[in-house]
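**Student:** sequence first, predicted coordinates after that:
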Amino acid sequence: MQSTDNIDDLAAALQQPADLTFELPDPEDEEIPESDFLQQLEVAWQVCDRFDLQTEIWRGRILRAVRDREKKGGEGRGTGFLNWLKEREISKSQAYSWIQLANSADTLLEDGKLQPSAIKNFSKRAFVETSKAAPEVQQMVSEAAEKGDRITRREVRQINDEWTAMSSDLLPEPVRQKAADNTLPPRYLAPLVKEMEKLPESHQKSLQKEIAANPDVDTLKQVTTEARNLAKYLKSAAQVQALDQEQVDIETALEEAQRVGCLNIAADLVNQSSQIEQTIAKLYMTWKRINNLADRLYVDTGASTPNLRSLLDCLEPFGGEVMEIQLGGAMEKTIRLQIQETN
């Protein structure tokens, strides 16, 4: 599709849309082997996927033109653009998703990383994944597409994993060497790097020593889990007010947990404590809301609304100082909570 000043030519083109008529296999025809049945459907699906990608890139370019035109001369602070979307029943998030896709396509094309003819070899999700990847990965994916290879999101992720394994400074040399000779699958290295990037340098070094000493798949899995727990611990600890108030040395406590082999337990404890603090805050705000609603409803009820007053009587205690709830099932207990406000 190319832009044209001739409205008649464009209108004529719209009279002959792309022919997407397929002869799909009959799902009730038992004589068709399962592999052939799935292969025929896969081919049709790929055609739709390619058509969908190129259509959405152009939709993004069109929407971008509408938006940019209003930025230059519009006076409604985006009102015209929003009205344009409303008339076509397009959500704002969908519109900007298409614009981002168009921006990604144009960037890849303008930088010379991708030839226009190669776009047809991408699935839509693979193209989006490529646009988010590092420039080196974009280059490798584009080269594969220009050779005629079918590019799916799986291929993009595989190339990204291989590049991460070979280039990340967070991986010690013995690990990168094993990745280079394919004795360590790259798919185990990318998640590890992703988790290690969240950690302080001191913790990165301790994990690097661990995988350098035993560069095998089991160690990679174990260290990836450990790095994930470390990141979770540090993130949660920063949100726990009780730790901040007591000025606990989080880093030293973490090192001690690692040394005695109870990092997972410590990380879970900190995470659960963070959640209960947030739950208490949410409970308090809900409790205040119930108080206000009960007061307003009390004013509007009386002898003429006996059922409404009965509902209020049942629910009003949830706005009182002491709340009570029955736990059924295997835990048949009565739980009482008391809220006391202090300045």
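**Tutor:** Looks like it came in fine. Residues are numbered from 1 along each chain as shown.

**Student:** switch to C-alpha atoms for all contacts and neighbour counts from now on
**Tutor:** OK.

**Student:** distance between stretch 224-244 and the chain's centre?
**Tutor:** Relative to its parent chain, stretch 224-244 has a centroid offset of 20 Å by CA atoms, centre = their mean, to the nearest Å.

**Student:** what residues sit buried inside it?
**Tutor:** Across stretch 224-244, burial judged by 16 or more other CA atoms under 10 Å covers 224-237, 239-240, 243.

**Student:** contacts for that stretch next, please.
**Tutor:** 191-192, 195-196, 198-199, 207, 250, 263-264, 266-268, 270-271, 273-274, 277 (CA atoms under 8 Å, 6 or more residues apart in numbering).

**Student:** give me the buried subset of the residues you listed.
**Tutor:** For the contacts of stretch 224-244, buried by 16+ other CA under 10 Å: 191-192, 195-196, 198-199, 207, 263-264, 266-267, 270-271, 273-274.

**Student:** which of those sits closest to residue 97?
**Tutor:** Relative to residue 97, the closest of those is residue 191; by CA to CA it sits at 26.2 Å.

**Student:** quick one: contacts for that closest one?
**Tutor:** Contacts of residue 191 by CA under 8 Å, 6+ apart are residue 224.

**Student:** can you count the residues close to residue 339?
**Tutor:** Neighbourhood size, residue 339 [other CA atoms under 10 Å]: 14.

**Student:** check residue 5 too.
**Tutor:** For residue 5, using other CA under 10 Å, the count is 7.

**Student:** comparison target below:
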Amino acid sequence: MQSTDNINDLADALQQPAELDFELPDPEDEGIPEADFLQQVEVAWQVCDRFDLQTEIWRGRILRAVRDREKIGGDGRGTGFLHWLKEREISKSQAYGWIQLANSADTLLQEGKIQASSIKNFSKRAFVETAKAAPEVQQMVGEAAQKGDKITRREVKQLAEEWTAMSSDLLPESVKEKAADNSLPPRYIAPLVREMEKLPEVHQVGIQEDIAANPDLDTLKQATTEARNLAKYLKASAQVQALTQDNVNVETALVEAQRIGCLNVAADLVNQASQLEQMIAKLYMTWKRVGNLADRLYVDTGASTPHLRSLLESIEPLGSQVMSISIGSPTDRTIRLQIQEEE
């Protein structure tokens, strides 16, 4: 009976839904200063964003309930849930995006990081950013929202960067001190920490020594670039078969490249080698596919299909062991490739 009353109350409430009604500035009124026009539009946008957030959290909870019900009584493949989505013209990716948002909201609420009454103070992007942040950042954001502060993605990102700059074990104390008095902006420190986290400890040490010796903005930017290149080098080198087959000591080669100041060149070389090997593998698979399709088409062609046979004869050489193609304008040079398969 209580359930029926709740449904009736909800139905009554929907007869007079909350309406969003804004007095937007006239875009053709040149008497409105540009700053005032943008401020009025921004206020209206933020209201819609917050309204949208709460709606999508509830959509996610509804979808989660439908999905979980299907797991209990469905066919085990989620067919009923997918049919439910199809009837409402909801894509699977959109549905799981809403479910993820609902899961994040419920986790933050259960852990006490955010109060239900303060969700209205978040923009949607700010809430998603908060859900991905460190627990300490979530706590700070939740306290600000509970006080009534309007939380945007910018505030969440700024708090996350400040926390990273003050708490990371990868940063020397001299850098943390400058981050505390804002002589080194946290927005430049956070990217460095993210890149250093991808590196082995042996490479972290060298960067730490550099920024400890010169804790200034230029050194920070240079260290970030170096850490990013190191990470790319190490990732690419692990994918290059030529290096693994010859047992090249990648770490030692990296140290030598740093010592003589050609890290960027070495990193680019390894990255290009990785891409070349991938292209060779893709070329081989495409070459096989062309040959197989040409063989199938040859069986179906004959005197009754002269134009189709002409098309086949023109393309068929690309499936042979020796292929040639002209490049440049109009034909500066001819490139021949020979593919040999070995078991």
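**Tutor:** Thanks, I have the structure now. Note that this is a predicted model, so its numbers are computed, not measured.

**Student:** where does the TM-score land?
**Tutor:** Comparison of the two superposed chains (TM-score structural alignment, normalised by the length of structure 1) gives a TM-score of 0.96, and 341 aligned residues with a CA RMSD of 1.5 Å.

**Student:** quick one: mark the members of the buried ones among the contacts of stretch 224-244 of structure 1 that sit in helices.
**Tutor:** Here DSSP state H is the test, and these give 191-192, 195-196, 207, 263-264, 266-267, 270-271, 273-274 as lying in helices.

**Student:** show residues contacting stretch 82-93 of structure 1.
**Tutor:** With CA under 8 Å, 6+ apart, stretch 82-93 of structure 1 has contacts from residue 95.

**Student:** so how far is that stretch from its chain's centroid?
**Tutor:** Using CA atoms, centre = their mean, the distance between the centre of stretch 82-93 of structure 1 and that of its chain works out at 24 Å.

**Student:** got the buried residues for that stretch?
**Tutor:** 82, 85.

**Student:** so how far is the first residue of it from its last?
**Tutor:** End-to-end span of stretch 82-93 of structure 1 (CA to CA, to the nearest Å): 11 Å.

**Student:** list the contacts of residue 325 of structure 2.
**Tutor:** Here residue 325 of structure 2 is in contact with 334, 335, 336 (CA under 8 Å, 6+ apart).

**Student:** which one of those residues sits closest to residue 324 of structure 2?
**Tutor:** residue 336 (4.2 Å).

**Student:** contacts only, for that closest one.
**Tutor:** So residue 336 of structure 2 contacts 322, 323, 324, 325 (CA under 8 Å, 6+ apart).

**Student:** swap in 10 Å and give it another go.
**Tutor:** Neighbouring residues of residue 336 of structure 2 by CA atoms under 10 Å, 6 or more residues apart in numbering: 322, 323, 324, 325, 326.

**Student:** which one of these has the most neighbours?
**Tutor:** Going by other CA under 10 Å, residue 323 tops those with 15 neighbours.

**Student:** ok, the buried ones among the contacts of stretch 224-244 of structure 1 vs residue 25 of structure 1, which is closest?
**Tutor:** Nearest to residue 25 of structure 1 among these, with distances taken as CA to CA, is residue 191, at 40.0 Å.

**Student:** the closest one and residue 161 of structure 1, how far apart?
**Tutor:** 9 Å.

**Student:** hey, what's in contact with both of these two?
**Tutor:** Counting by CA under 10 Å, 6+ apart, nothing touches both residue 191 of structure 1 and residue 161.

**Student:** I'd say residue 145 of structure 2 and residue 115 touch.
**Tutor:** Yes: Residue 145 of structure 2 lies in contact with residue 115 (CA atoms under 10 Å); the separation is 8.4 Å.

**Student:** of those two, who's got more company?
**Tutor:** Neighbours per residue (other CA under 10 Å) separate residue 145 of structure 2 from residue 115, with residue 145 holding more: 20 against 16.

**Student:** who are the contact partners of the more buried one?
**Tutor:** Contacts of residue 145 of structure 2 by CA under 10 Å, 6+ apart are 114, 115, 117, 118, 119, 120, 121, 122, 139, 151.
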